[in-house]
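*Asks:* I would like to see how this sequence folds:
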Amino acid sequence: MAAALPLLLPSAAFAAVVGAPHAESVKLPVMPAVLAEGDPCTEASPRTVRAEPRYQRTLNLQQSWRFGRGSGVKVAVVDTGVATGTARLVGRVTPVSGDGDCVGHGSFLAGLVAAAPVSGTGFSGVAPQARILAVRGTDQRGTPTADTLAAGIRAAADAGAQVILVGPALARGSSGLTRAVEHAAKQDALVVAAAAPQLKSGTSPGPAKDYWPAAQLGVLSVLGTAEDGSVPDDTAVPRRADLAAPGSGVIGVGPRGKGHLIGNGSSLAAAFVAGAAALVRARYPDLSAAGTAERLVRNAYPADVPRMDVYAALSSSGSGRTDVAPPPAPARMPSYEATEAAVRRGTLLAGAGAATTGAVAWAALAVRARGRRSEDAAG
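*Replies:* A predicted model of the protein is given here:
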């Protein structure tokens, strides 16, 4: 069994977020990933951001929605649960396992995936017509284990999810977690997972390492980056990641009320990619889970970690990007003298697994450390 995830978002009760296109500074409560002992359930936020978040503009949702809004696609959120009354998701949440969401983190992720746009605020989910399957992959306080994540992934696949978002990132995997991902692949469900967990405030990231289930073959691994393309200080550093997406100063809705909260982390970036995967699967219903992942990676902005381009994934002819324009801020990985000197983009190897298992086997488009042995990079 993997060790429980002892990681939290920043401990400050409130953090500032600046909106766009016009300046708007609002103090928002921070969305926790795990509740400390004795903490009450996350309360409703009394504050709302009116302007469109800057990072959301880089996702280019308005243009992407010309191709559809994810109607008919089921996205499972395997995290702390999803409250059925989550704002902007009412009528589109189906409970699969767990009851409610005390922590609120799973509801926050679900909002990033599929929250419907409303007047008075520029915030929206990526696929606002997708359906959410609520799956608890942690205990009621938000602490995950390999066993709880494995059970959640299996339940999501069995419930018919076409995209499975896994928020927690564990320091160790397990054979049960591996088999759960393979089971999802047999059901043609794309597993999208955070490449790394959040750290307690002031904690050093330490050496780059693998986190699970993101490091597993067949999982689309996502790294959250700041507006300038860097990895935020409070994010652990993975050895590799397939895609980068906004993961710093992200606003969203909670499990109660209509106000906004703010959060950081690769799990939030993974939610954006899961929403994009829903848009792709709705637009290309005959495309497999592996094909969906390949399309998202192939059409991303080139960088140390390819940065997701939702519009290109929906509009390209299938042969990849036709432009070489850089993203607003190319995603990049930090250097650590204690470990690798630098990391670079790797190569996507997509393919099907053995017919006897039906598992989709496609190697991550890796961010690999310079000097790693070729057999490690291929694994």
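*Asks:* could you use CA atoms for every contact and neighbour count after this?
*Replies:* OK.
*Asks:* list the buried ones in the longest helix seen in the chain?
*Replies:* Looking across the chain with DSSP state H, the single longest helix is helix 266-283. The neighbour-count check on helix 266-283 (16 or more other CA atoms under 10 Å) flags 266-283 as buried.
*Asks:* equivalent analysis for stretch 117-136, please.
*Replies:* Buried, per 16+ other CA under 10 Å, within stretch 117-136: 122-136.
*Asks:* now do the end-to-end distance for stretch 110-120.
*Replies:* Length of stretch 110-120, first residue to last, CA to CA, to the nearest Å: 20 Å.
*Asks:* and this one, so I can compare the two:
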Amino acid sequence: MRITRRVLAVAAASLVALAVPAATTPAAADEAPDQCTFPDKPYKGQPWSLQRVLLDELWKHATGKGVRVAVIDTGVDVKNRQLTQAVDTESGRNLLPKNLKDENGNKIERGKENGTTDSVGHGTKVAGIIAARPMKGTGFVGLAPEATIIPIQQNDAEGHGTAETLADAIRYATGPARADVISISQDTANAVEPTAELKQAVDEALAKKVVVVASAGNDGLGGHVKKTYPASYEEVLAVASSDRNNERAAFSQSGEFVDVAAPGVDMISTVPGGGHCSDNGTSFSAPYVTGVVALLKEKRPTWTPRQINAQIMQTAERPTTGHDRLVGWGVVDPVRALSEADKPIEQPVPGNDTAGQANPPSAIPLPLGETAQARATRLGTYVVVGSSVLVAVIAGGAVAVRDARRRARGEQGATS
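*Replies:* Model (predicted):
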């Protein structure tokens, strides 16, 4: 059962698609202009996703200190100065096969054994949203700026990861790596549940009181509703994407399994080598919530995964009085999740106390030197393989999504 990846853009910082499962390599997607390079320019302002949070108030409660977060992804590049001190390089691992080859049979450089090689850039972005350290010259910072990142490289641009190696990564995270939280920005395709070994690994993690956060997936255009895994597993915190208006991003997967939503459009984060760039997808919503989980783990270390998940869902900014299949219990409210963490609860309850409280910031220019035309063509990462390739962009404060089709040879895959 193969997790397929395909480079979508021209540059080394090209966007990728990841899928579980797929028997063959998917065909290439429409190419996007080079909007992100490794390294890239620093983002000098404060991203909109952080403007919606009173960070000083948030960090009065916790900063993530002492909390270990496993990022199971494409690796985390520690050459970015905001991540150098955030990453536990001794605990990191590269779980990719020893003899890597591309679809043409050419040898691929495997990277460092400690998981600190990231030629794709995806894992580095995920890690930054969680725990990037403050740095002069940029308003970007992780939501849990004192948490520790454990880089577990389990996939690459050529799709050498499998559902089995994902299970291995989870077991390594909860065993030798001593993770408190696991962040997974991967999902399955066509509502196909993967090998039982993956669920077993997730259940083992939960039994050890490790919180597992997973992206819901990006096959939401047109109202598609289907389960994705591991997000659909019981007690995994499934995260959808929201836009600046606290509404579901058009690409974001819908379903009853969605627990909560978080910003996922024009997400600024760290890139390999240094600097920042912008990206889209539930892949970047999941680490946003992971950062809040890390803060709660510091503040309430005895709480179970169920209790931490319930706290985040209960305090979210709700569009309705109860659960909604588009954004779950609502858009995560980091400050409220921490400030109201007095007594543990086992599950969220319906109520209108949070409905209508969303007060998103006005639109600001986010892309790093993009023209309006370039911005309108930028691809979100982890788009759908064999289905819709989604582009989520901001134009005049609203999100526009264009749908491009691409073909896949063999089985189809979905991504996050």
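*Asks:* please name every helix or strand in contact with the helix or strand following the longest helix of structure 1.
*Replies:* Scanning forward in sequence from helix 266-283 of structure 1 by DSSP states H and E, the next helix or strand is helix 289-298. Applying 3 or more CA pairs under 8 Å, 6 or more residues apart in numbering; DSSP states H and E, one finds that helix 289-298 of structure 1 contacts strand 190-194, helix 266-283, helix 310-315.
*Asks:* nearest to Ala159 of structure 1, out of the ones you listed?
*Replies:* strand 190-194 (13.5 Å; CA to CA).
*Asks:* spatially central residue for structure 1, please.
*Replies:* Ala270 (1.1 Å; CA atoms, centre = their mean).
*Asks:* which residue in structure 2 aligns with it?
*Replies:* Using TM-score structural alignment, the partner of Ala270 of structure 1 in structure 2 is Ala286.
*Asks:* so who does that match touch?
*Replies:* When contacts are counted by CA atoms under 8 Å, 6 or more residues apart in numbering, Ala286 of structure 2 touches Ser183, Ile184, Ser185, Val213, Ala214, Ser215, Ala238, Val239, Ala240, Ala262.
*Asks:* returning to that earlier point: how distant is the longest helix of structure 1 from the center of its chain?
*Replies:* 7 Å (CA atoms, centre = their mean, to the nearest Å).
*Asks:* average gap between it and structure 2?
*Replies:* Taken against structure 2, helix 266-283 of structure 1 registers an average deviation of 0.6 Å after superposition, with mean CA distance after the TM-score superposition for structure 1.
*Asks:* spit out the contact partners of the closest residue in space to Thr138 of structure 1 that isn't next to it in sequence.
*Replies:* Among residues not flanking Thr138 of structure 1 along the chain, Pro144 sits closest, at 4.1 Å (CA to CA, 6 or more residues apart in numbering). Pro144 of structure 1 makes contact with Ala4, Leu5, Gly137, Thr138, Pro168, Leu170 under the criterion CA under 8 Å, 6+ apart.
*Asks:* go on, Ser71 of structure 1?
*Replies:* Ala127, Pro128, Gln129, Ala130, Arg131, Ala282.
*Asks:* nearest to Gly176 of structure 1, of those residues?
*Replies:* Taking the contacts of Ser71 of structure 1 together and measuring to Gly176 of structure 1 by CA to CA, the closest member is Arg131, at 27.2 Å.
*Asks:* counterpart of the closest one in structure 2?
*Replies:* Match for Arg131 of structure 1 (TM-score structural alignment): Thr148.
*Asks:* correct me, but that match touches Ala86?
*Replies:* Yes - between Thr148 of structure 2 and Ala86 there is a contact under CA atoms under 8 Å: 5.3 Å.
*Asks:* now do the shared contacts for these two.
*Replies:* Counting by CA under 8 Å, 6+ apart, the residues touching both Thr148 of structure 2 and Ala86 are Ala131.
*Asks:* among the contacts of Pro144 of structure 1, who's most crowded?
*Replies:* Pro168 (32 neighbours; other CA atoms under 10 Å).
*Asks:* burial count for the aligned partner of Gly224 of structure 1 in structure 2?
*Replies:* Counting by TM-score structural alignment, Gly224 of structure 1 lines up with Ser241 in structure 2. Using other CA under 10 Å, Ser241 of structure 2 has 33 neighbouring residues.
*Asks:* same check, this time on Ser316 of structure 1
*Replies:* Ser316 of structure 1 has 14 neighbouring residues, counting by other CA under 10 Å.
*Asks:* what segments of the stretch 101-250 of structure 1 are strands?
*Replies:* 131-136, 163-166, 190-194, 219-225, 243-246, 250-253 (DSSP state E, counting those that start in this stretch).
*Asks:* Asp234 of structure 1 is nearest to which of these?
*Replies:* Nearest to Asp234 of structure 1 among the strands of the stretch 101-250 of structure 1 is strand 219-225 (10.7 Å), distances taken as CA to CA.
*Asks:* distance from that closest one to structure 2 after superposition?
*Replies:* Counting by mean CA distance after the TM-score superposition for structure 1, strand 219-225 of structure 1 comes out at 0.6 Å.
*Asks:* quick one, that strand and helix 289-298 angle?
*Replies:* 30 degrees (axes from the mean of the first three to the mean of the last three CA atoms, to 10 degrees).
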